[in-house]
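Peer 1: sequence first, predicted model second:
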Amino acid sequence: MSAPHSLSAWIEGVGLIAPGMPDWAAGAAVLTGRAPFQNAPSVLPAPLLLPPAERRRASRVVRVALASGLAALEHAGIEATTVPAIFSASTADGHNCHALCETLASDDHRVSPTRFHNSLHNTPAGYWSIATGAMCASQSLCAYDGSFSAGLLEALVQAITSQTPTLLVAYDAEYPEPLFAVRPIPDAAGIGLVLSPVQTPRSLARIAIALTDTPPDPLAEPTLDTLRTAIPALRGLPLLGLLAAGGPGCVALEYLAPLSLSVSLDPC
């Protein structure tokens, strides 16, 4: 039985980077059928806000997290230094994990300090603070394929309890072989959402969520739904599709089985 909606806030800004959808404007057109989906590798902007040394070390997972989060804040017209942030991903840096495994499987087991600190799940949050100068609190979450919903739930809780706009950054990036064989994430992707506890002139829609036992909703377009299931961060695409369509509605997003996250939107 579905529970009544109990958490609500307002969406102020959106960021999107995904295969065939380099930004939110392109993604909105694809998700509403105004433009055809043409699968292409994700375009990850260079992390120009980082100092040169950190820029060279920034992995694909760091780059997609920074870019999607910054795009959402720019859309909302909010400075990064003023908002707490929730970083949610099903994985960490797959290429770095592969390199660490190669080192540990070799005769020389010495792991470089850079490799080690880039292996931590909160590495994107650390690069975020370096790039933006943000001193607000951040959290780094992981809930496997339910990571988008876990991050959305936490971001709404934070926005409501702290009574301040909160940024959600949900992201993932690919693994190389042989890890790809058991975790076949094909590319990097990220969704950024700025959530406000109060309505503002820039608010896009009111969002309300609750846990439910309703199965997750697929996307109507089969190729897009394949993308949704292939990259865990893109489990949020049905929500973005609803937002892009501009009308009220409700979707169920994948969470921790047997639960889903019921999300309803009312446009402003």
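Peer 2: Yes, it's here.

Peer 1: every contact and neighbour count from this point should use C-alpha atoms.
Peer 2: Will do.

Peer 1: which residues in the stretch 101-250 of the chain form strands?
Peer 2: 138-141, 166-172, 189-196, 205-212, 249-254 (DSSP state E, counting those that start in this stretch).

Peer 1: what angle separates the second one from strand 189-196?
Peer 2: Here strand 166-172 runs at 170 degrees with respect to strand 189-196, directions being taken by axes from the mean of the first three to the mean of the last three Cα atoms, to 10 degrees.

Peer 1: chain center to strand 166-172, what's the gap?
Peer 2: 4 Å (Cα atoms, centre = their mean, to the nearest Å).

Peer 1: with stretch 186-194 instead?
Peer 2: Counting by Cα atoms, centre = their mean, stretch 186-194 comes out at 4 Å from the chain centroid.

Peer 1: contacts for that stretch, please.
Peer 2: By Cα atoms under 8 Å, 6 or more residues apart in numbering, the residues outside stretch 186-194 that reach it are 11-19, 41-42, 60-61, 64-65, 68-73, 76, 165-175, 230-231, 233-234, 236.

Peer 1: try this one next to it:
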Amino acid sequence: MSRAYIAGIGLQGPGLAGWTDSLGVLRGERPRDALATAIPMPALLAPNERRRAGLVTRLALAVAEEALHHAALPLDSVRSVFGSANGDGQVVLKLLETLAEPDRPLSPTQFHNSVHNAVAGYWSIAAGSAQPVTCLGGYDATFGIALLKAVSEAVAERMPVLLCLYDAPLPPPLPDLPARDVIFAAAFILLPERPDACLGALDVTYAAEAATFADAAPRDPSLAALAMNNPAAMSLRLLESLAMEQTDRFALPMLDGRVTVEVSPCR
């Protein structure tokens, strides 16, 4: 079992515009307004990077920046783990369309945006960070894989780790799975030691036993529907528990195994 502490959170999704503004929804105090997500342009991107950055890059960097500011940590001080099931499907589709046409050269910008670690590259440049970065994808198990990696790294390296999860639907005619019809992103700052401003403690354990969506579904039906439609939104059960400052235990699918998460309030 590995224990880490959460010091900052970033959040963007339909009706979830930032961690602080979303607390009422996550606590069940008001309904979620399922409007399309308005993704803010990350302030830390330079003009050149802003022109090149696609939707998923803006989405991921917005929550990463919010989480770092929430934790009051310098942007260049944390190791990072980025998790996405789809990557940038918009760019992949544009490349495929280009390849299907005769004599249409590939755009270098589109090509470098198509790789799975493109978002992490934009983050490292924008944050001026030379810290290690890991990029992961595991279909619907992406959150479990990325969370286990991030917590383990924070504990083993005794350093803060940014865990950033993001996904957007693939445009047609590409398959509409696993991010089915909504965009969503969440970011967490994980520390090996309890900070003064602690949002919650996580005990994470891996076991070679299968888990299902029901083992990690959010309590609120509206949030559960959102989690079913985006792998990154599987983090909503954790976000609910942290918002309510409530002890919780759930299991995330991780391929043929499971990642069991125990959440404890810091109060």
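Peer 2: Looks like it arrived, so ask away. Everything numeric in this text was worked out from a predicted model, so none of it was measured.

Peer 1: of the contacts of stretch 186-194 of the first structure, which belong to helices?
Peer 2: Under the assignment DSSP state H, the contacts of stretch 186-194 of the first structure contribute 60, 61, 64, 65, 68, 69, 70, 71, 72, 73, 76, 230 to helices.

Peer 1: quick one: the residues you listed as TSV, columns for neighbour count and distance to residue 105 of the first structure too.
Peer 2: As requested, these are exported to TSV (neighbours: other Cα atoms under 10 Å; distance: Cα to Cα, whole Å):
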residue	neighbour count	distance to residue 105 of the first structure
60	22	24
61	25	24
64	31	29
65	31	30
68	30	35
69	31	36
70	23	38
71	22	39
72	27	40
73	22	42
76	21	46
230	17	29
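
Peer 1: which of the residues you listed lies closest to residue 185 of the first structure?
Peer 2: Proximity of those to residue 185 of the first structure (Cα to Cα) peaks at residue 230, which lies at 5.8 Å.

Peer 1: show me the contacts for that closest one.
Peer 2: Contacts here follow Cα under 8 Å, 6+ apart; on that basis residue 230 of the first structure touches 184, 185, 186.

Peer 1: what's around the first one, how many residues?
Peer 2: Read it as residue 184 of the first structure. When neighbours are defined as other Cα atoms under 10 Å, residue 184 of the first structure has 15 of them.

Peer 1: same thing with the second one?
Peer 2: Other residues near residue 185 of the first structure come to 22 when the count uses other Cα under 10 Å.

Peer 1: give the aligned equivalent of it in the second structure.
Peer 2: If you follow residue 185 of the first structure across to the second structure using TM-score structural alignment, you land on residue 180.

Peer 1: wait, its match touches residue 230, no?
Peer 2: Yes. Taking contacts as Cα atoms under 8 Å, residue 180 of the second structure lies within contact range of residue 230: 6.2 Å.

Peer 1: now do the helices in the stretch 101-250 of the first structure.
Peer 2: Using DSSP state H, counting those that start in this stretch, the helices assigned to the stretch 101-250 of the first structure run over residues 113-117, 123-132, 147-162, 222-230, 237-245.

Peer 1: give the aligned range of the longest one in the second structure.
Peer 2: Aligned by TM-score structural alignment, helix 147-162 of the first structure corresponds to residues 142-157 of the second structure.

Peer 1: the shortest one now?
Peer 2: The counterpart of helix 113-117 of the first structure in the second structure, using TM-score structural alignment, spans residues 108-112.

Peer 1: got the buried residues for the matching stretch?
Peer 2: Within stretch 108-112 of the second structure, the residues that count as buried by 16 or more other Cα atoms under 10 Å are residue 110.

Peer 1: contacting residues around the residue lying closest to residue 91 of the first structure once chain neighbours are set aside?
Peer 2: Closest residue to residue 91 of the first structure apart from its sequence neighbours, by Cα to Cα, 6 or more residues apart in numbering: residue 172 at 6.3 Å. Contacts for residue 172 of the first structure (Cα under 8 Å, 6+ apart) come out as 61, 64, 89-92, 187-190, 231-233.

Peer 1: now the residue nearest in space to the middle of the first structure, nearest residue through space, not along the chain?
Peer 2: Residue closest to the average C-alpha location in the first structure (Cα atoms, centre = their mean): residue 170, at 1.6 Å. Closest residue in space to residue 170 of the first structure, ignoring its immediate chain neighbours: residue 88 at 4.7 Å, by Cα to Cα, 6+ apart.

Peer 1: and residue 258 of the second structure, how far is that from residue 235 of the second structure?
Peer 2: Separation of residue 258 of the second structure from residue 235 of the second structure (Cα to Cα, to the nearest Å): 15 Å.

Peer 1: between the contacts of residue 230 of the first structure, which is nearest residue 142 of the first structure?
Peer 2: Among the contacts of residue 230 of the first structure, and counting by Cα to Cα, the member closest to residue 142 of the first structure is residue 185, at 15.5 Å.

Peer 1: nearest residue to that closest one other than its sequence neighbours?
Peer 2: residue 174 (4.8 Å).

Peer 1: contact partners for the one you found?
Peer 2: The contact partners of residue 174 of the first structure, by Cα under 8 Å, 6+ apart, come to 94, 95, 180, 184, 185, 186, 187, 188.

Peer 1: list the members of the residues you listed that persist in the second structure.
Peer 2: Retained in the second structure: 94, 184, 185, 186, 187, 188, out of the contacts of residue 174 of the first structure (criterion both residues aligned by TM-score structural alignment, their matches' Cα atoms under 8 Å).

Peer 1: the first one -> the second structure?
Peer 2: For residue 94 of the first structure, the aligned position in the second structure is residue 89, judged by TM-score structural alignment.

Peer 1: alignment lookup: the residue nearest to residue 185 of the first structure to the second structure.
Peer 2: Under TM-score structural alignment, residue 174 of the first structure pairs with residue 169 in the second structure.

Peer 1: over to residue 208 of the first structure?
Peer 2: Per TM-score structural alignment, residue 208 of the first structure is aligned with residue 203.
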